[in-house]
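Student: how would this look folded up:
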Amino acid sequence: MLVLLPPSETKWAGPQRGAPARLDALSHPALTAAREQVLDALVEVSARPDAADLLGAGASLADVVAANTTLRTRPAAKVSQVYTGVLYDALDLPTLPAAAAERVLVVSALWGVLRPRDRVPGYRLSMGTSLPGVGPLAAFWRPRLAEVLAPRGVVVDCRSAAYAAAWAPDADTARRTVGVRVLSGGKVVSHAAKHTRGLVARHLLTRPGRPPRTPAALHDAVVEAFGAKLLEPSRRGGSWTLEVEAP
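Tutor: I've put the predicted structure just below:
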């Protein structure tokens, strides 16, 4: 089982002291050249007077955008500490057992994909951004992630639409991929979606017994703690959908 997550918009800037990120030490080293390209473009853009507009950030985030210029030298921290926010508060990634954390993969506009043990600084960059010299980031990462991601077993897809655009499962993987849709009173909601996805992910990663190996087994595992309904793919080659009722 693999749990795919989006990053959080809010991030811990990182410690005051320590070594900076080593791109060649991150998981999926085949992405190093692509990471270098995006990082160089982001650092350059973040030094421009119109950086906030180009990065889709408001005036209140000017300091966060400016901090992007120090990404190569700023001390790094584990991904499990850097990403914060509603989903990550519910998941409580730092307290997951090491074996469970290895089943988590975070899709990132800057780094492509990351494991919880990877070390990076906080940054400001969304997947919906188009960087000069790189272009739209989802389109940039799509072929590169397709080359390095070949998940086995069930894929629990908790990504938002913007990050889902950066990697789509092939036909074989789609048969084992289940997107998590959150409902309240039978209606799709956004307010409680991140919190519920975090709770669902934590339940799946910490429950006793073997991880589910099929979409049906995934449904059975989720209904141990939540109301849920498994929907078959709506088109040939599509993935499954698990509708989960927000607690």
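Student: switch to C-alpha atoms for all contacts and neighbour counts from now on
Tutor: Will do.
Student: Please enumerate the helices of this protein.
Tutor: For the chain, applying DSSP state H gives helices covering 32-46, 51-54, 62-67, 79-82, 86-91, 98-101, 137-148, 161-164, 171-174, 193-206, 215-222.
Student: Among those, which comes closest to residue 122?
Tutor: Set against residue 122 and scored by C-alpha to C-alpha, the helices of the chain come closest in helix 79-82, at 6.1 Å.
Student: Kindly reformat the helices of the chain as TSV containing mean neighbour count and distance to residue 119.
Tutor: Converted to TSV, the helices of the chain look like this (neighbours: other C-alpha atoms under 10 Å; distance: least, C-alpha to C-alpha, whole Å):
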stretch	mean neighbour count	distance to residue 119
helix 32-46	18	14
helix 51-54	17	25
helix 62-67	18	17
helix 79-82	22	6
helix 86-91	21	17
helix 98-101	15	14
helix 137-148	18	19
helix 161-164	18	20
helix 171-174	16	28
helix 193-206	22	21
helix 215-222	19	30
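Student: Figure out how far stretch 170-179 is from the centre of its chain.
Tutor: Relative to the chain's own centre, stretch 170-179 is displaced by 17 Å; criterion: C-alpha atoms, centre = their mean, to the nearest Å.
Student: burial count for the residue nearest to residue 144 when sequence neighbours are not counted?
Tutor: If you skip the residues right next to it in sequence, residue 144 has residue 31 as its closest partner in space, 7.2 Å away by C-alpha to C-alpha, 6 or more residues apart in numbering. Per other C-alpha atoms under 10 Å, the neighbour tally for residue 31 reads 20.
Student: To compare against the first, here's the next sequence to fold:
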Amino acid sequence: MLIVISPAKNLDFESPAKTKITSQPAMLKEAKSLVDICKKFSAPELTDLMGISNKLAFLNAERFQEWSPPFNDENSKQALLAFNGDVYSGLNATSFTESDLKFAQDHLRILSGLYGILRPLDLMQAYRLEMGTKLKTPKGDNLYKYWGSLISEKLNEVLKESKDDILINLASDEYFKSIDLNALDVTIVRPIFKDQKNGKYKVISSFAKKARGMMARFIIENRLNDPKDLE
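Tutor: Sure, this is the predicted structure:
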């Protein structure tokens, strides 16, 4: 089984990485092209583009200016350990063993507005660029058009190499939309997490996000390869 999850807005580049094992993003060239576009935006323009506060806009304008490959363990951090949101709280990757991390490297992918798709141990530099951002590029007026079929093609490569035909969708709708489902010849499993409130079951965003991370962790720790084991 191959799992896909969303990235997080919050990042942790202060805590030391618990492993020295690293890899490089597969679509760094495409990421650089996006950064080159974003470097031309002033902080006030980023506020309008991303719908963020002035403080966050200045921070991310600075991040784009400082973004510079090649990535190494001094200027970057592994994606799974750098993202720091509800999903990643559920995943709790800092407690993974080396064996867990290696399994995750083969069976988990993080969808990203900037990097397209990341393996857990791919090095990345700090950024904020959500997949739903209406950023104009030579390919169109949003990131879905920019990435086109590239993310799906990369997923197909991974699935073919591992002889897998099950994709576990633990990503948000915003990010899963970046995948061209017609290009994938797989069975897609999409767990939905609901909590009981006032006698009714509803999706509560923060709880659902953490539950997605916990399910990803469960799959990784138990080395699962059959979706029936998730029932």
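Student: coming back round to it: minimum distance to residue 130 of the first structure: which of the helices of the first structure has it?
Tutor: Taking C-alpha to C-alpha as the criterion, helix 137-148 is the member of the helices of the first structure that comes nearest to residue 130 of the first structure, at 5.9 Å.
Student: Quick one: list the elements packing against the closest one.
Tutor: Contacts defined by 3 or more C-alpha pairs under 8 Å, 6 or more residues apart in numbering; DSSP states H and E place helix 137-148 of the first structure against strand 112-114.
Student: From residue 201 of the first structure, how far out is the residue of the first structure most remote from its centre?
Tutor: Outermost residue of the first structure with respect to the C-alpha centroid, by C-alpha atoms, centre = their mean, is residue 49; its distance is 29.1 Å. Plainly put, residue 49 of the first structure is 40 Å away from residue 201 of the first structure if you go by C-alpha to C-alpha, to the nearest Å.
Student: Residue 152 of the first structure too?
Tutor: 17 Å.
Student: again with residue 176 of the first structure
Tutor: Taking C-alpha to C-alpha as the measure, residue 176 of the first structure falls 16 Å from residue 201 of the first structure.
Student: now swap in residue 126 of the first structure and tell me
Tutor: Applying C-alpha to C-alpha to residue 126 of the first structure and residue 201 of the first structure gives a distance of 22 Å.
Student: can you check residue 85 of the first structure too?
Tutor: In this structure, residue 85 of the first structure lies at 15 Å from residue 201 of the first structure, with C-alpha to C-alpha as the measure.
Student: Contact partners for residue 50 of the second structure?
Tutor: The neighbours of residue 50 of the second structure, taking C-alpha atoms under 8 Å, 6 or more residues apart in numbering as the test, are 129, 133.
Student: actually residue 110 of the second structure, sorry about that
Tutor: When the contact criterion is C-alpha under 8 Å, 6+ apart, the partners of residue 110 of the second structure are 4-7, 117-120.
Student: One more: residue 54 of the second structure?
Tutor: Under the criterion of C-alpha under 8 Å, 6+ apart, the contact list for residue 54 of the second structure reads 43-44, 47.
Student: If I align to the first structure, which of those are still contacts?
Tutor: Retained in the first structure: residue 47, out of the contacts of residue 54 of the second structure (criterion both residues aligned by TM-score structural alignment, their matches' C-alpha atoms under 8 Å).
Student: Now which residue in the second structure aligns to residue 166 of the first structure?
Tutor: For residue 166 of the first structure, the aligned residue in the second structure is residue 178 (criterion: TM-score structural alignment).
Student: Likewise for residue 229 of the first structure?
Tutor: For residue 229 of the first structure, the aligned position in the second structure is a gap, per TM-score structural alignment.
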